[in-house]
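Okay, predicted coordinates and the sequence, questions at the end:
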Amino acid sequence: MELEFECSNVNKWKEALASYEARVESLNKPNLISLDDYYRKELPSLIHQRNPNPHINTTELSKLVRWKLTRGKWRPRLLDFVSSLDDSSVKSASEKAFKSLPDLTKAVSELTVLKGVGPATASAVLAAYAPGVAPFMSDE
């Protein structure tokens, strides 16, 4: 089903959303289904359990990057950079980013100080925490 971004038909958007899991499965990419479940279901819960100081750690960021790269263009150097980040740096940057919301520019800036984290990855981190405020923008 092709759907133009400008489409204002709510039913078409609901239909597209309802077909999301089947479309992910149809990509036939190893581990994508489990990584996608992690990103959409597990990670948001983990982050919110840490209130009032929500954050992510290096392991969680690495898994998020693996999800992002598996669904799009594979760039292993990004995963290497992110996996080598210090946990305290990731925690600090993500705490600052989440506290910066709804200011998306500031929140993205707080995360892109981390090596291997560009605007697309930063948007994925923010969307996992606050999907109603921060849209995920892929590299593609």
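Thanks, I have the structure now. Residues are numbered from 1 along each chain as shown.

C-alpha from now on. contacts and neighbour counts both.
Fine.

What is the neighbour count of the spatially closest residue to residue 117 that is not a sequence neighbour?
Distances taken as CA to CA, 6 or more residues apart in numbering put residue 111 closest to residue 117, at 6.8 Å, once the chain neighbours are dropped. By other CA atoms under 10 Å, 27 other residues sit near residue 111.

wouldn't residue 111 be in contact with residue 97 here?
Yes. If you go by CA atoms under 8 Å, residue 111 and residue 97 touch, sitting 6.3 Å apart.

Okay, one more to line up with it:
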Amino acid sequence: MFASAQLSVWHATLDAYPRALAALCDSKKGANALRLAELDQWYQETLPGLIIARKPDIDPQGHGAYLTREEVVKITEWKLKRGKFRPRLQSLVESNTDATVQKITSEAFAKFPNVQASLKILSGLKGVGPATASGRRVNLTLGSLVAILAAFSPSIPFMSDEAMEAVPGMGKIAYVEKYYLKYNDNINEKCEELNSNERAGELRTNDAVYMILNGRLICSYRKIKLFTGFVWTPRLLERTLWTYTVCHRFGIEIAEG
């Protein structure tokens, strides 16, 4: 999948996201299925708009973009339900105060696009910081930290197992910053390739061109290059790779349009 440069393959896979999510929800028990669907819609569609509305050029108070404690708790819940659930992590995140969350996330977002600086500041939140020296918390924390930053900017891919597994040459998954930055670079490079192909795509118009050639009326169709306006972001690419892996897991066929 990742090696493919065919836009039809990528678009078809992205379009299959609702079916992949539905299959994952169906595999959950009881209320967890409905909760995952609700949280995913909130994280993917609602939350980015809430954050944008708080940016300095939009917010009349000039406070800048930030997240509330409730939002960080919901982000963590979304991450755990979409992947592996760890109740201990949820309780740690809930122990943060709203004032602390707003201050730290605001400072972290202000450092972006310096990813490393943003991640370092976010590590001040309980339950979402970097690993301890022993490494015991590494697989519990970095994913949540990245999920927070990915909610702020579409140029940051979420660190899902499913997406990382789909990127060749990454080796064994490691929940450390060095591994994530390598994954982030690969995702951004692929976005550049796909967007270059999007811009180069040719569409045939229905506008006929008439001309006189050797006394005969000739009709032909103009072939012009048009940019469709679709832009691949790391956020969308992660979603597409996640869909690819989940579809294969549940035996869902991805049909190209």
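Structure received. Because the structure is a prediction, the values reported are computed rather than measured.

Drop the TM-score for these two in here.
Remark: TM-score between the superposed chains equals 0.90 [TM-score structural alignment, normalised by the length of structure 1]; 136 aligned residues with a CA RMSD of 1.3 Å.

what about the residue nearest to residue 117 of structure 1, distance to residue 6 of structure 1?
The gap separating residue 111 of structure 1 from residue 6 of structure 1 is 30 Å, by CA to CA, to the nearest Å.

just wondering, since we're on residue 72 of structure 1, how far is it from residue 34 of structure 1?
Distance from residue 72 of structure 1 to residue 34 of structure 1, counting by CA to CA: 15 Å.

tell me the contacts of the alignment partner in structure 2 of residue 59 of structure 1?
Following TM-score structural alignment, the counterpart assigned to residue 59 of structure 1 within structure 2 is residue 70. Residues in contact with residue 70 of structure 2 (CA atoms under 8 Å, 6 or more residues apart in numbering) are residue 98.

sec struct for residue 70 of structure 2, please.
Three-state assignment for residue 70 of structure 2 (DSSP: H, G, I helix; E, B strand; the rest coil): helix.

Secondary structure element for the residue most central in space within structure 1, which one?
What sits nearest the mean C-alpha location of structure 1, by CA atoms, centre = their mean, is residue 124, with 2.2 Å. Assigned by DSSP states H and E, residue 124 of structure 1 belongs to helix 119-129.

next one: residue 207 of structure 2
Assigned by DSSP H and E, residue 207 of structure 2 belongs to strand 202-213.

Which part of structure 1 matches that strand?
Aligned using TM-score structural alignment, strand 202-213 of structure 2 spans no residues in structure 1.

before we move on, what about stretch 108-118 of structure 2?
Aligned using TM-score structural alignment, stretch 108-118 of structure 2 spans residues 97-107 in structure 1.

Strands of the stretch 101-250 of structure 2, start to end?
Assigned by DSSP state E, counting those that start in this stretch, the stretch 101-250 of structure 2 shows strands spanning 202-213, 216-225.

For residue 163 of structure 2, find the nearest of those strands.
strand 202-213 (29.6 Å; CA to CA).

Who are the packing partners of that closest one?
When contacts are defined as 3 or more CA pairs under 8 Å, 6 or more residues apart in numbering; DSSP states H and E, strand 202-213 of structure 2 sits against strand 216-225.

Other residues contacting the strand it packs on?
So strand 216-225 of structure 2 is contacted by 200-212 (CA under 8 Å, 6+ apart).

now do 7 Å
201, 202, 203, 204, 205, 206, 207, 208, 209, 210, 211, 212 (CA atoms under 7 Å, 6 or more residues apart in numbering).

Same question for stretch 74-85 of structure 1.
Contacts for stretch 74-85 of structure 1 (CA under 7 Å, 6+ apart): 58, 62, 65, 66, 69, 115, 116.

Kindly recompute the last result at 6 Å.
Residues external to stretch 74-85 of structure 1 that are found in contact with it (CA atoms under 6 Å, 6 or more residues apart in numbering): 62, 115, 116.

same question, stretch 47-54 of structure 1
When contacts are defined by CA under 6 Å, 6+ apart, stretch 47-54 of structure 1 is touched by residues 55, 95.

What residue in structure 2 is paired with residue 124 of structure 1?
By TM-score structural alignment, residue 124 of structure 1 lines up with residue 147 in structure 2.

separation between its match and residue 217 of structure 2?
When residue 147 of structure 2 is compared with residue 217 of structure 2 (using CA to CA), they lie 61 Å apart.
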